[in-house]
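> Build me a model:
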Amino acid sequence: MLETLLQNSQLNKTEVEKFLEVYSHYKVGKWIYPGAMYRMTNISIVKIYGALNILEQKKMVKSYFEIICEECKHTTTQIYESFDNIPQEYFCDNCGHKGNTVDGAILIYKVIRDE
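Down below sits the predicted model:
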């Protein structure tokens, strides 16, 4: 089923296989970091976001914004469902940096449904 969904993505056949191999390790409730998928598959980040967007349209995953500290690159553990809900500033408990949340926001996904 997932292979059929991803036929409409920018992924070629080999990339679909790589993507699905990595995706198969994510269970309901787990977070998917597109950057990690890139490192594991070597598929371009644009194509990975495109494939995850297709899965989101089919209610397989849901996108969220996570705030990463610009200074130390650690997560602030602040996750938001909507860009509109993100406050203007964040404080990093790890290094004490206070920054602009928009600059530290990354798009991540949560698996909400199995095949």
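> drop to CA atoms for contacts and neighbour counts, all remaining ones
Will do.
> just checking, next helix/strand downstream of the longest helix along the chain?
The helix that spans the most residues within the chain, counting by DSSP state H, is helix 45-57. Next in sequence after helix 45-57, counting helices and strands by DSSP states H and E, comes strand 61-68.
> Show me what that following strand packs onto, helices and strands only.
In this structure, strand 61-68 makes packing contacts with helix 45-57, strand 75-80, helix 101-104, strand 105-111, judged by 3 or more CA pairs under 8 Å, 6 or more residues apart in numbering; DSSP states H and E.
> Let's see this one next, to set against the first:
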Amino acid sequence: MDFMKQYHSNDWIYPDAIHRKLGMEIKDIYGILEMCVDENIVEQYLNVYCPICQRFTGNIYKTALEIPEFVNCVHCDTEIDNPLQHAIIIYKVL
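Take a look at the predicted model:
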């Protein structure tokens, strides 16, 4: 919980960052964050990453239905087919 105090309103929380910092199981981290969703502490979003350069494209969506058929990577200019396959769940602090 001390680690979570570093986050403020409108900050993005990346579960993998918590995993790297604390060494917790990723499944447990998502479980805790989903409890935070239930308590209206954070909201869930989808962030698309590029399968070629492995960087986030900057395309963040509230729902899977908002994700278009194609997304372009701003880093390597790759056109990503089916970006939903390359989306991870992140969280935004309310």
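> one step back: would a markdown table of the helices and strands packed on strand 61-68 of the first structure with mean neighbour count be doable?
Shown next, in a markdown table, are those (neighbours: other CA atoms under 10 Å):
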| stretch | mean neighbour count |
| --- | --- |
| helix 45-57 | 18 |
| strand 75-80 | 16 |
| helix 101-104 | 17 |
| strand 105-111 | 19 |
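> Same list (the ones you listed) but as a markdown table, adding distance to Met37 of the first structure.
Putting these into a markdown table (distance: least, CA to CA, whole Å) gives the following:
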| stretch | distance to Met37 of the first structure |
| --- | --- |
| helix 45-57 | 7 |
| strand 75-80 | 17 |
| helix 101-104 | 19 |
| strand 105-111 | 11 |
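> Tell me which of those sits nearest to Leu2 of the first structure.
Of all these, helix 45-57 sits nearest to Leu2 of the first structure, with 8.2 Å by CA to CA.
> Just give me the mean distance for that closest one relative to the second structure.
After superposition onto the second structure, helix 45-57 of the first structure sits on average 0.3 Å from its aligned residues (mean CA distance after the TM-score superposition for the first structure).
> which residues in the second structure does that helix match up with?
Using TM-score structural alignment, helix 45-57 of the first structure corresponds to residues 26-38 of the second structure.
> Tell me which other helices or strands the longest helix of the first structure touches.
helix 34-41, strand 61-68.
> winner for burial among the ones you listed?
Highest mean neighbour count among those (mean count of other CA atoms under 10 Å): strand 61-68, with a mean of 22.
> For the aligned partner of Glu81 of the first structure in the second structure, the count of nearby residues, please.
Residue pairing (TM-score structural alignment): Glu81 of the first structure is matched to Lys62 of the second structure. Neighbour count for Lys62 of the second structure, taken as other CA atoms under 10 Å: 15.
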